[in-house]
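**Q** I'd like to go over a predicted model; first the sequence, then the structure.
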Amino acid sequence: MKLVMNHDQYLEWKYGSKTTLDIKLENLGIRNSKEFERQFVIGIAVAFFIANHPTIVHAVNSDGIDDLGATFLSYIRKGGRWIAIICASVEIIRSGMKKGGSASEIGQIVIKYSLLYASLYIITWIFDQIEKVF
């Protein structure tokens, strides 16, 4: 197996201050091999603990999560509406101020921001349709 190292790493390997494993880990972005070993051992221990002590949790109902998600979604939609209105207005003003601006350019801007805002509602409708199918 080939090992890629820079000049400094080669000198440290040559004089014995670094091993090939240290250089490989350093090339992966891991500077302290002892810290990596400690984290790796802890990670393996946690994985074995979870594998040997499975706990299955079933939610009784998801009404609370649905209500919370609907609240967040309504805030995102309200914010998205105003962001779309502001950005569309700024872009329409810019196109009107520049030389050679046409009405078709303004129509494209209106369609673009209308579709962006409509996508906030269309995505949830698509997900609802998928849920009904399956």
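**A** Structure received.
**Q** C-alpha from now on. contacts and neighbour counts both.
**A** Noted.
**Q** in the one helix or strand Lys132 maps to, what counts as buried?
**A** Applying DSSP states H and E as the criterion places Lys132 in helix 103-133. Residues 106, 109-110, 113, 117, 120 are the ones in helix 103-133 that count as buried (16 or more other CA atoms under 10 Å).
**Q** take the one below as the second:
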Amino acid sequence: MNVNIFETTIDIDESLVAESSDEIRDQIREYESGDRLDFDLRVTLPDGMTGTVMSAMADIPYGETRTYGELATALDTTPIAVGQACGRNPVPLVVPCHRVVGSDGSLKGYSAADGTATKRRLLDLEAEVCERARQTRLPTR
């Protein structure tokens, strides 16, 4: 299913989410408006590295980031493997792959529509909602 956020479209594999498409869209609208910090959706994680990385990404709190290297260390793998798994995330936004950044704070990539421009908007929203208190790794513009 396609969902609209910030004038762009993100493709979400709704077959992996237990709740209805309407519920997914409602929660994304609440997220976009800053009224929702966590998604209350039951996601079936794929097997293998993608599912393992998705589980780790799901634990990154709203308004915070982790580096590919930090996740790699925690999962005993490589930053490249983490990046590849992020790119295969079938439910971007719901499982927050946008919160994973390069070791220098750079955005690197984002598999959803408009790539890093969308990733930047998502992180900016979270930083704004958190009053920028917890965003520690993103470079200022």
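**A** Right, received. Where do you want to start? Treat the numbers as computed from the prediction; the structure is a model and nothing was measured.
**Q** After superposition, what is the TM-score?
**A** After superposition, the two chains reach a TM-score (TM-score structural alignment, normalised by the length of the first structure) of 0.19; 36 aligned residues with a CA RMSD of 4.0 Å.
**Q** need the buried residues of helix 103-133 of the first structure in a markdown table with distance to Ile76 of the first structure, can you?
**A** Listed next are these as a markdown table, based on distance: CA to CA, whole Å:
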| residue | distance to Ile76 of the first structure |
| --- | --- |
| Ile106 | 26 |
| Ile109 | 22 |
| Val110 | 20 |
| Tyr113 | 15 |
| Tyr117 | 11 |
| Leu120 | 9 |
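**Q** Max pairwise distance over the residues you listed: which two?
**A** Distances among the buried residues of helix 103-133 of the first structure were taken as CA to CA; the most separated pair is Ile106 and Leu120, at 22.0 Å.
**Q** okay, the angle between the longest helix seen in the first structure and helix 103-133?
**A** Ranked by residue count, the top helix of the first structure under DSSP state H comes out as helix 63-97. Counting by axes from the mean of the first three to the mean of the last three CA atoms, to 10 degrees, helix 63-97 of the first structure lies at 170 degrees to helix 103-133.
**Q** which other helices and strands contact helix 63-97 of the first structure?
**A** helix 103-133 (3 or more CA pairs under 8 Å, 6 or more residues apart in numbering; DSSP states H and E).
**Q** about what we covered before: what's the closest of the buried residues of helix 103-133 of the first structure to Glu37 of the first structure?
**A** Nearest to Glu37 of the first structure among the buried residues of helix 103-133 of the first structure, with distances taken as CA to CA, is Leu120, at 45.9 Å.
**Q** Okay then, goodbye and thanks.
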